[in-house]
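>>> coordinates only, no sequence provided:
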């Protein structure tokens, strides 16, 4: 559409930031790991490396690069060691990796990784299906990973999945999520990412969960949010979390990623959609929207399908 490009890249709104919103947020970009992990066709490592380099060039400073999960479970990420060996690291950019257990930590340490993440569950059923552990047993698996990683000087993030709803158990109580999250923080995780794994959360649920963490004495600086857009609520839920004081948001360039546990799940919150909205609120992200849209359009071509991001569609057709 004529003029769409100019309309899509306005100067940042000069209005003052409302008092209940942060002046700047950190985008935790998960496209290269969470976004690509469910792709059926293996993406060449050279494409992944260029993807990460383009994302860094677009101003993103936290790029979750890959995972050291066993290739049997996630064939797409079987090239984790090769990818990290070929990565052109940029000053000021973090490249965390997901590790499932001590064997994964061994591989991460051998690759010179400085930031790792572990992936826990807020529900009994998903802990069994995803980790082959009970809800309590998952902590016994994570404890030596976190302890060793911290002793080696690594930063450790904890993901908590199924924070709002579980496809087998239904709605998840906020106090159950808080209990799991507190155990991970007490174990040594520096940050929790609260995941709406099947994309069913509403803004009221977001408020209730953050209230629970506040009541338990958790600083909101230690929390991040990770929303899927199954019901089109990811951006609204993110803004609700920002209004409460959260300042780290997980997103995926181009909206890459899906959820195998929810029919019609449209994947992660698109980084471009997030940046468009926050630019309009005067919130700094450090991201160049034009370069992000170019990168996601480029990756969509390599995946052979349009980008699901509405902003990418509007800017790049």
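Happy to help now that I have it. Here the structure is a predicted model, which is why all the values come from computation and not from measurement.

>>> rest of the way, CA atoms for contacts and neighbours
Noted.

>>> helices of the protein, start to end?
Using DSSP state H, the helices of the chain run over 4-8, 45-57, 80-86, 102-110, 124-126, 137-151, 174-187, 203-215, 234-244, 271-280, 289-303, 310-316.

>>> in a markdown table: the ones you listed, plus mean neighbour count and distance to residue 195.
Shown next, in a markdown table, are the helices of the chain (neighbours: other Cα atoms under 10 Å; distance: least, Cα to Cα, whole Å):
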| stretch | mean neighbour count | distance to residue 195 |
| --- | --- | --- |
| helix 4-8 | 12 | 29 |
| helix 45-57 | 18 | 22 |
| helix 80-86 | 16 | 23 |
| helix 102-110 | 17 | 22 |
| helix 124-126 | 19 | 13 |
| helix 137-151 | 17 | 17 |
| helix 174-187 | 18 | 10 |
| helix 203-215 | 17 | 11 |
| helix 234-244 | 21 | 11 |
| helix 271-280 | 21 | 16 |
| helix 289-303 | 20 | 23 |
| helix 310-316 | 19 | 22 |
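
>>> can you redo those helices as TSV with distance to residue 161?
Output for these, formatted as TSV (distance: least, Cα to Cα, whole Å):
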stretch	distance to residue 161
helix 4-8	34
helix 45-57	25
helix 80-86	23
helix 102-110	19
helix 124-126	8
helix 137-151	13
helix 174-187	9
helix 203-215	13
helix 234-244	15
helix 271-280	20
helix 289-303	26
helix 310-316	25
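
>>> residue 226 reaches residue 194, doesn't it?
Yes: Residue 226 is in contact with residue 194 according to Cα atoms under 8 Å; the separation is 5.8 Å.

>>> quick revisit: so which of the helices of the chain gets nearest residue 118?
Residue 118 lies closest to helix 137-151 among those, at 7.4 Å (Cα to Cα).

>>> below is an additional structure, to be compared with the one above:
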């Protein structure tokens, strides 16, 4: 406002042309032109400021729309990339998302309640990684060992269980994951529905009472089972319904973190009944001695079952 109106440079704008005409032809000699000049100059600048603000708002709106489009494209691409990449690579990129980790001591069990209300019962020697608070479109955890999941229903935020050679995707359901041995994993669905995806891009949809066996990161078989046989470990026992000595030895090896080998003469033996999981492997194996008429020989971390 300190500048004189005479110094103003007229442009081709309608307002400028009106002012120029006014200054050249319509100024009465007795009129105080100073006030008129100031008001006219102020009005012109107000109009110009409004035009600039309008241009800025249009630019911001255009930029925001472009950013939203780019975010949408990036989300679609990211989803496609995640579906095409091997699961292990995805897990490595997710490592920073898990700020909590528990490892269950040998011979014990642990119950976790996650921030969303999901309940996890983790078996002996199981590792579970999870975030304090779930963020983003999915709820994701990692498990290695054996764990039972009772997932809180949230249709807008699917629950993903990552493991070494596969992942389980659910909305709300109950299922058991056994992945002590990454080359031979089992998932048993108790309630609801889940979808498995392996590192070899196999996709398997499961129904209640189905077991899916995965070997070396690939789908091996799917069959109907009695789910109690695969979840009774939560009550501290193994349900034996004609199970082979090889299978029982493997399950106890995983549970106690030892190596259990057996005499070839026992290969045809089958176990029936319920085997209580004691705090120490030696106590549990005493029951097997009685059931199979064998004796135990311990050599370091290796336990041998020898036929009498």
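Received the coordinates, thanks. Since we're looking at a predicted model, the values are computed, not measured.

>>> drop the TM-score for these two in here.
Laid over one another, the chains give 0.25 as their TM-score (TM-score structural alignment, normalised by the length of the second structure), with 125 aligned residues with a Cα RMSD of 6.2 Å.

>>> would you verify that residue 83 of the second structure is located in a strand?
No: the assignment for residue 83 of the second structure, made by DSSP: H, G, I helix; E, B strand; the rest coil, is helix rather than a strand.

>>> any idea how far it lies from residue 167 of the second structure?
11 Å (Cα to Cα, to the nearest Å).

>>> higher neighbour count, the two?
Neighbour count, other Cα atoms under 10 Å: between residue 83 of the second structure and residue 167, residue 167 has more, with 23 against 14.

>>> that one: which element?
Assigned by DSSP states H and E, residue 167 of the second structure belongs to strand 166-170.

>>> I'd like to know which elements that strand is packed against.
Here strand 166-170 of the second structure is seen to pack against strand 159-162, strand 194-198 when contacts are counted using 3 or more Cα pairs under 8 Å, 6 or more residues apart in numbering; DSSP states H and E.

>>> closest one to residue 67 of the second structure among those strands?
Closest to residue 67 of the second structure of these, according to Cα to Cα: strand 159-162, at 28.4 Å.

>>> counting by contacts, list what that closest one packs against.
Applying 3+ Cα pairs under 8 Å, 6+ apart, we find strand 159-162 of the second structure packed against strand 139-144, strand 166-170.

>>> same for the helix or strand following the shortest one, what does it pack against?
Stepping forward along the backbone from strand 166-170 of the second structure, the first helix or strand reached (DSSP H and E) is strand 174-178. Using 3+ Cα pairs under 8 Å, 6+ apart as the contact criterion, the neighbours of strand 174-178 of the second structure among helices and strands are strand 146-150, strand 184-191.

>>> contacts for strand 174-178 of the second structure next, please.
Identification of contacts with strand 174-178 of the second structure by Cα atoms under 8 Å, 6 or more residues apart in numbering yields 144-151, 185-192, 230-231.

>>> which parts of the stretch 151-300 of the second structure are helices?
Secondary structure of the stretch 151-300 of the second structure, counting by DSSP state H, counting those that start in this stretch: helices at 228-231, 245-256, 281-292.

>>> got the ones you listed as CSV, with mean neighbour count and distance to residue 161 of the second structure columns?
Output for the helices of the stretch 151-300 of the second structure, formatted as CSV (neighbours: other Cα under 10 Å; distance: least, Cα to Cα, whole Å):
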stretch, mean neighbour count, distance to residue 161 of the second structure
helix 228-231, 18, 18
helix 245-256, 18, 20
helix 281-292, 15, 29
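
>>> which one of those lies nearest to residue 64 of the second structure?
Counting by Cα to Cα, residue 64 of the second structure lies closest to helix 228-231 out of the helices of the stretch 151-300 of the second structure; the figure is 51.5 Å.

>>> what packs against the closest one?
If you count contacts as 3+ Cα pairs under 8 Å, 6+ apart, helix 228-231 of the second structure packs onto strand 237-244.

>>> check which helices and strands the strand it packs on is in contact with.
Secondary-structure packing of strand 237-244 of the second structure (3+ Cα pairs under 8 Å, 6+ apart): helix 228-231, strand 270-276.

>>> list the contacts of the shortest one.
In this structure, residues lying in contact with helix 228-231 of the second structure by Cα under 8 Å, 6+ apart are 148, 176, 188, 238-240.

>>> quick revisit: now distance to residue 140 of the second structure too, for the helices of the stretch 151-300 of the second structure, in JSON lines please.
Shown next, in JSON lines, are those (distance: least, Cα to Cα, whole Å):
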{"stretch": "helix 228-231", "distance to residue 140 of the second structure": "22"}
{"stretch": "helix 245-256", "distance to residue 140 of the second structure": "25"}
{"stretch": "helix 281-292", "distance to residue 140 of the second structure": "33"}
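
>>> residue 20 of the second structure is nearest to which of those?
With respect to residue 20 of the second structure, and counting by Cα to Cα, the nearest of these is helix 228-231 at 91.2 Å.

>>> ok, which of the helices of the first structure comes nearest residue 66 of the first structure?
Proximity to residue 66 of the first structure, assessed across the helices of the first structure by Cα to Cα, is greatest for helix 80-86 (5.9 Å).

>>> one step back: nearest to residue 256 of the second structure, of the helices and strands packed on strand 174-178 of the second structure?
Comparing those by their distance to residue 256 of the second structure (Cα to Cα), the top pick is strand 146-150, with 12.5 Å.

>>> pretty sure residue 205 of the second structure contacts residue 195?
Yes: between residue 205 of the second structure and residue 195 there is a contact at 4.4 Å, judged by Cα under 8 Å.

>>> please enumerate the strands of the stretch 1-150 of the second structure.
With DSSP state E, counting those that start in this stretch as the criterion, the stretch 1-150 of the second structure has strands at 100-103, 110-113, 119-122, 127-130, 139-144, 146-150.
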